[in-house]
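Asker: have a look at this prediction, sequence included:
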Amino acid sequence: MVHRLTWFEPQRGDDQLREFFITALMDMGASLILQDKDGTYVCITSLPSRWRLTPGVVPSDEAIFGEEVGQKLAELKSGLVNAGDRAELEIEGGEDTFYEFRCRMVEMADHDLHMITVVIDRTEDRRRERLLRALLREVSHRSKNLLAIIQSIASQTARYSGTLDMFLGKFRGRLHALSQSQDLITDSSWRGAYFRDLLKQQVDRYVQENADLVQVSGEDVLLTPNASLHIGLALHELVVNAVSHGDFLQRRLPIEVSCRKLDTPDGPVVEMLWTEPYTARATEDTKAARFGSTVLERVVPSSVNGEAKHSLENGQVRYQLRFPLEIFD
């Protein structure tokens, strides 16, 4: 038998079809209500559990849904007169639940007008929408922070670059280091990045064939997103300086990098220490080139609320950075 857009076998019993439709509606989180043109209830299927039919009480919008919702539905339905008229209403059901009421006037096979109301549970949809809005706000906030960091890097790089080529070389390297750290943060669902992963990124980029000459010890601390971006930037500066101005590769002497968590009266802190062998006979120009890094001495420490010591003595380059450890919830 075919009726409009519905097909079913006539030999199937009404009970079987009724069970099928009710089960399907329950799986969809939907309920159907049929009323005649006078508003008398004809049929109700799979009513949401928060609303009940009271035994012995004639079903009505107010009796089922309460006075407040019943009045809203009555006002909504009063504007539906002709076949095809429709209207929608969203109701907050309490306890962070939401339901959508879709009302429509239809003409049945006997030409009588009836009101069909579909009640759909929209709770999960609203929760997903709130989560999406929160995520978009977070992305916007982090994007602004990232743009501020890029602006700061560009400004500092320009200030201490003698030529355009020098600026472009330094800025591109720093921007790439920032993007690598951001990839780690994104992969961790914005929790942050581990110290050793940040170091490995820079070692793989600049001294991949001599990775054994960069030795790491201590704890593999999980850093917050902000700390990850700036520590990644500091490690980039240290590795580039070592390759550009150092001689550890020629002398085959390892660079030692450590990361530790320390307890202090003011709370836990992270201490990063970079120790690099360095020829004491280096020219003053080379020393000046190495230690002209505002990123290491100012930008990174101030961005993580820490302090840094950068020195060249006793045949070693030492960079020590201490900053508060932010605790993850």
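Answerer: Looks like it arrived, so ask away. Numbers count the residues shown, from 1 in each chain.

Asker: please make it C-alpha for all contacts and neighbour counts, starting now.
Answerer: Noted.

Asker: setting the sequence-adjacent residues aside, check what's closest to Gly267.
Answerer: Computed as Cα to Cα, 6 or more residues apart in numbering, the closest residue to Gly267 that is not its neighbour in sequence is Pro324, at 7.3 Å.

Asker: from Lys261, how far out is that neighbour?
Answerer: As judged by Cα to Cα, to the nearest Å, Pro324 and Lys261 stand 9 Å apart.

Asker: check Leu32 too.
Answerer: As it turns out, when the distance is counted by Cα to Cα, Leu32 lies 61 Å from Lys261.

Asker: over to Leu249?
Answerer: Leu249 sits at a distance of 30 Å from Lys261 (criterion: Cα to Cα).

Asker: enumerate every residue touching Gln316.
Answerer: Applying Cα atoms under 8 Å, 6 or more residues apart in numbering, we find Gln316 in contact with Thr275, Glu276, Pro277, Tyr278, Thr279.

Asker: burial measure for the residue nearest to Gly267, as a count.
Answerer: For Pro324, the number of neighbouring residues by other Cα atoms under 10 Å comes to 20.

Asker: thought it was touching Asn305?
Answerer: Yes: in this structure, Pro324 is within contact of Asn305 by Cα atoms under 8 Å, at 7.0 Å.

Asker: comparison target below:
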Amino acid sequence: MMGSDSRAIRLVTASDAAARTDNQPPDADATAWLGAIIDSSFDAILSKTLDGLITSWNGGAEKLFGYTRAEAIGQPITMLIPEDRLHEEIDIIARLRRGERIDRLETVRLAKGGIPVEIEVTISPVRDAQGRIIGASKIAHDISERRRQAEAQQMILREMHHRIKNLLTIVQGLVSVSRRSASTVDAFADDLGDRLAALGAVHRLILTEPGLETDESAALDAVLHAVLHPYLEGGRITIEAPPVDIGRHALTSMGLLLHELATNAVKYGGLSNARGTLDIKAELDGDDLLLMWREHGGQKPSEERHGFGTDLMAAALKGLGGTMERAWLADSLELALRLPRDRLGR
């Protein structure tokens, strides 16, 4: 028989005892030796009559169910069975009377105080010297932790499926629209690659190694630094952000929005020349986050540009439930983004 710690437990018989050396228990002690092995098992081992009365109760049963041996013996086995599972006991007794063995039944039983315990139990018929079935033995162990681990694994798999599906949908959209707006294959590849890299940077903030632990959110400051990382050298960018978390559902939209703003700054705005700067300052304003994006040293375009990047920013803002106001001053561009905090936290 195997204990819950996977160590083999050998049931000793009288013939085993007779074969022992002088250093081993004699025949008269075989029953006591066997009883000691059973009582020290980590598994709950108990027996009952066919009428459902508990007749034996080991130390493992005391630990699993919380009842002492004195409290359990003589009591009906139904004190361990939830009301909605009493039908299981009727079926078990019927099968035992037919001489059947019930292997590895996963079910729920009640510990002392009515606390549910998830267990796996094996039930075998017990026969007397004439071979008549007079009761049953049960070996049970707690599988609550195993169930929790299995549920956690399923949750991770569902989360991965959900995220991959969403990301593939986003990538499909980026490919489709980029193909229509790109002038050359190289331009298409460069733009798409940069956007995918930005998505990867922000999603690494909530999917970390080892073990693929996942966080539900990422700090705004971390998101800003992740997206702007390629441009931070030289000290031309300053970032001030309050401790605001961006939820995993808002993270994609926020990452794409910031990436498009940074790309425009590098191509046409404050970061397009050696003397330009970019100042980002975010602050809380009631239920909103107000993010000011100020580029110095850029040049106002002669005509308003409208392309895929503009559409992408509009879509990202819509996903975040936010607004953006743009103002050109003497030598700078100011963008004011107002984003509802409740939408950011999702």
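Answerer: Perfect, thanks for sending it. Just so it is clear, the model here is predicted, and its values are computed rather than measured.

Asker: related to what we said a few turns ago, give me the common contacts of Pro324 and Lys261 of the first structure.
Answerer: When contacts are counted by Cα under 8 Å, 6+ apart, the set common to Pro324 of the first structure and Lys261 consists of Pro268, Val269, Val270.

Asker: burial check on the first one, number of neighbours?
Answerer: Same thing as Pro268 of the first structure. In terms of burial, Pro268 of the first structure registers 15 neighbours under the definition other Cα under 10 Å.

Asker: isn't it right next to Arg322, touching?
Answerer: No: in this structure, Pro268 of the first structure is not within contact of Arg322 by Cα under 8 Å, at 10.3 Å.

Asker: and the residue nearest to Gly267 of the first structure, how far from Leu262 of the first structure?
Answerer: Using Cα to Cα, which is the criterion applied here, Pro324 of the first structure is 9 Å from Leu262 of the first structure.

Asker: need the overlap of contacts for those two.
Answerer: Counting by Cα under 8 Å, 6+ apart, the common neighbours of Pro324 of the first structure and Leu262 are Pro268, Val269, Val270.

Asker: helix, strand or coil for the first one?
Answerer: Each residue gets one of three states, and Pro268 of the first structure gets strand by DSSP: H, G, I helix; E, B strand; the rest coil.

Asker: cool, and Gly60 of the second structure?
Answerer: Each residue gets one of three states, and Gly60 of the second structure gets helix by three-state DSSP.

Asker: can you tell me how far the closest residue to Arg101 of the second structure other than its chain neighbours is from Arg97 of the second structure?
Answerer: Nearest residue to Arg101 of the second structure, sequence neighbours excluded (Cα to Cα, 6+ apart): Ser124, at 4.7 Å. When distances are taken as Cα to Cα, Ser124 of the second structure and Arg97 of the second structure turn out to be 11 Å apart.

Asker: more neighbours: those two, which one.
Answerer: Neighbour comparison, Ser124 of the second structure and Arg97: the larger count goes to Ser124, with 19 against 16 (by other Cα under 10 Å).

Asker: so the more buried one makes contact with Ile133?
Answerer: No: here Ser124 of the second structure lies out of contact with Ile133, judged by Cα under 8 Å, at a distance of 10.1 Å.

Asker: helices and strands around the longest strand anywhere in the second structure, which ones?
Answerer: Of all the segments of type strand in the second structure, defined by DSSP state E, the longest one is strand 115-127. Judged by 3 or more Cα pairs under 8 Å, 6 or more residues apart in numbering; DSSP states H and E, the packing partners of strand 115-127 of the second structure are helix 86-97, strand 102-111, strand 133-142, helix 144-181.

Asker: the last one vs the first structure, average distance?
Answerer: Helix 144-181 of the second structure: mean distance to aligned residues in the first structure after superposition is 3.1 Å, counting by mean Cα distance after the TM-score superposition for the first structure.

Asker: list the buried residues of that helix.
Answerer: Along helix 144-181 of the second structure, the positions that meet the burial threshold by neighbour count (16 or more other Cα atoms under 10 Å) are Ile170, Leu174, Val177, Ser178, Arg179.

Asker: wait, what's in contact with the second one?
Answerer: Which is Leu174 of the second structure. With Cα under 8 Å, 6+ apart as the criterion, the residues that contact Leu174 of the second structure are Leu192.
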